[in-house]
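K.L.:
coordinates only, sequence not included:
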């Protein structure tokens, strides 16, 4: 492929995912990913600092989507309702991405280093949500608890979604997980 072929990031992501599934994360190199994508290793490093970040490249954009959506919810919304609205909005980012998300999650679950990286990203997301809730006037510990609960709902709903056939949307699983949390806290 030529140097200026379009969608280098997408090709690198797919090549990495394929190689991780075929050979394992540990056994795959950045050079192999680049070669599979029809690009140079230098191009790989222009897009990603290391081979882990291919799997987490969208984390910043996802965090920004969470924060922006939460900030835009009506000020009168209760904190948990604001989080619920945010989850609903963010779920739209995953439409048509079930198979990729399923494959990505399988690679992450199979590697302790990647599981740790995923937890760090989720902790960062929780902190960003808590800070956004504080800017909305929610005091601590309510802001931190609500943010952590929102991330727990997202994590559980996401895991259930990637483990499913993909016929139902992520939003469906997020709603169910949130309903389960609300039932638990209501003592039902």
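P.N.:
That came through fine. This one's a predicted model, so the numbers in the text were calculated from it and none came from an experiment.
K.L.:
alpha carbons only for contacts and neighbour counts from here, please
P.N.:
Noted.
K.L.:
buried residues in stretch 174-183, which are they?
P.N.:
Within stretch 174-183, the residues that qualify as buried are 174, 175, 177, 178, 181, counting by 16 or more other CA atoms under 10 Å.
K.L.:
one more: stretch 100-117?
P.N.:
101, 102, 104, 105, 106, 107, 108, 114, 117.
K.L.:
farthest-separated two in those?
P.N.:
Pairwise distances across the buried residues of stretch 100-117 peak at 17.2 Å for 102 and 117 (criterion: CA to CA).
K.L.:
tally of neighbours for residue 164?
P.N.:
Residues lying near residue 164 (other CA atoms under 10 Å) number 15.
K.L.:
remind me, longest helix of this structure?
P.N.:
When the chain is parsed with DSSP state H, its longest helix is helix 112-135.
K.L.:
returning to what we had before: can you list the buried residues of stretch 174-183 in a markdown table and add secondary structure?
P.N.:
Formatted as a markdown table, these follow (DSSP: H, G, I helix; E, B strand; the rest coil):
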| residue | secondary structure |
| --- | --- |
| 174 | helix |
| 175 | helix |
| 177 | helix |
| 178 | helix |
| 181 | helix |
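K.L.:
as JSON lines, these with distance to residue 81 would be great.
P.N.:
As requested, those are arranged in JSON lines below (distance: CA to CA, whole Å):
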{"residue": "174", "distance to residue 81": "13"}
{"residue": "175", "distance to residue 81": "11"}
{"residue": "177", "distance to residue 81": "14"}
{"residue": "178", "distance to residue 81": "10"}
{"residue": "181", "distance to residue 81": "12"}
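K.L.:
follow-up on the earlier one: just the residues contacting the longest helix of the chain, thanks.
P.N.:
52, 56, 59, 63, 66-67, 70-71, 79, 108-109, 140, 143-144, 146-148, 150-151 (CA atoms under 8 Å, 6 or more residues apart in numbering).
K.L.:
in addition, the following structure is provided for comparison:
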């Protein structure tokens, strides 16, 4: 890969996923990731703290986008409508390239306990950001927390379906469908 190619962050993510899938997480070094991306180790560390974090790129951006979606939703929106607006905002930021490596990313994360744990922290962070945004819009607990948890679960389920190439629907449409299904399941618990 030529050094002048744009988007070094995405190149590093792509290289890391490829190497982790080929030779395993433990057997892959930062130097190998940087070399595969056609970049230096210094460039890697400008973007990521360690090789684990390369798999969770964008978490802060996703938290911000979820909060923005809630903040810009119409007045009078229900908690689930606020969550749907947040999902629309965050899923719109995803590009086709992320779809192409999404399934491999999920497989790599699932194959290593340290990565599974980090993924759980990512989910908790997203739910905390979404819950805080809902509270800021006047949604009280426990509804804010439950709606945030449903939203994050819908986000992850939608990402799984989208990255598996399920149908031609957009990530946003799949995430909203998952939110509807989770809401229906929660209602059926009565």
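P.N.:
That came through, no problem. All of these numbers come straight from a predicted model, not from anything done at the bench.
K.L.:
and the TM-score between these chains?
P.N.:
Superposed pair, TM-score by TM-score structural alignment, normalised by the length of structure 1: 0.89. Supporting alignment: 188 aligned residues with a CA RMSD of 2.1 Å.
K.L.:
before we move on, the earlier item: what subset of the contacts of helix 112-135 of structure 1 is buried?
P.N.:
Buried among the contacts of helix 112-135 of structure 1 (16+ other CA under 10 Å): 52, 56, 59, 63, 66-67, 70-71, 79, 108, 143-144, 146-148, 150-151.
K.L.:
please narrow the residues you listed to those residing in helices.
P.N.:
Using DSSP H, the subset of these located in helices is 56, 59, 63, 66-67, 70-71, 79, 108, 143-144, 146-148, 150-151.
K.L.:
looking at these, which is nearest residue 26 of structure 1?
P.N.:
residue 108 (11.5 Å).
K.L.:
so who does that closest one touch?
P.N.:
With CA under 8 Å, 6+ apart as the criterion, the residues that contact residue 108 of structure 1 are 114, 115, 118.
K.L.:
likewise residue 64 of structure 1?
P.N.:
By CA under 8 Å, 6+ apart, residue 64 of structure 1 has no neighbours at all.
K.L.:
counterpart of it over in structure 2?
P.N.:
Aligning on TM-score structural alignment places residue 64 of structure 1 opposite residue 64 in structure 2.
K.L.:
what's residue 75 of structure 2 aligned with over in structure 1?
P.N.:
Counting by TM-score structural alignment, the partner of residue 75 of structure 2 is residue 75.
K.L.:
any idea how far residue 178 of structure 1 is from its match?
P.N.:
Look at residue 75 of structure 1 and residue 178 of structure 1: by CA to CA, to the nearest Å, they are 20 Å apart.
K.L.:
repeat that for residue 3 of structure 1.
P.N.:
Going from residue 3 of structure 1 to residue 178 of structure 1 by CA to CA gives 46 Å.
K.L.:
could you do residue 122 of structure 1 as well?
P.N.:
In terms of CA to CA, residue 122 of structure 1 sits 17 Å off from residue 178 of structure 1.
K.L.:
likewise residue 135 of structure 1?
P.N.:
Using CA to CA, one obtains 23 Å as the distance from residue 135 of structure 1 to residue 178 of structure 1.
K.L.:
likewise for residue 92 of structure 1?
P.N.:
From residue 92 of structure 1 across to residue 178 of structure 1, the span is 17 Å (CA to CA).
K.L.:
okay, and residue 33 of structure 1 sits in which element?
P.N.:
In this structure, residue 33 of structure 1 sits in helix 30-37 according to DSSP states H and E.
K.L.:
who touches that helix?
P.N.:
For helix 30-37 of structure 1, the external contacting residues (CA under 8 Å, 6+ apart) are 8, 11-12, 14-16, 19, 40-41, 43-44, 50-51.
K.L.:
and these, which are buried?
P.N.:
Applying 16+ other CA under 10 Å to the contacts of helix 30-37 of structure 1 flags 8, 11, 12, 14, 15, 16, 19, 40, 41, 44, 51 as buried.
K.L.:
wait, what's in contact with the fourth one?
P.N.:
For residue 14 of structure 1, the contact set (CA under 8 Å, 6+ apart) comprises residue 37.
K.L.:
to which residue of structure 2 is it aligned?
P.N.:
By TM-score structural alignment, residue 14 of structure 1 lines up with residue 14 in structure 2.
K.L.:
so which helix or strand takes in that match?
P.N.:
Residue 14 of structure 2 belongs to helix 8-23 when assigned by DSSP H and E.
K.L.:
and that helix, how far from structure 1 on average?
P.N.:
Once fitted to structure 1, helix 8-23 of structure 2 is off its aligned match by 1.5 Å on average (mean CA distance after the TM-score superposition for structure 1).
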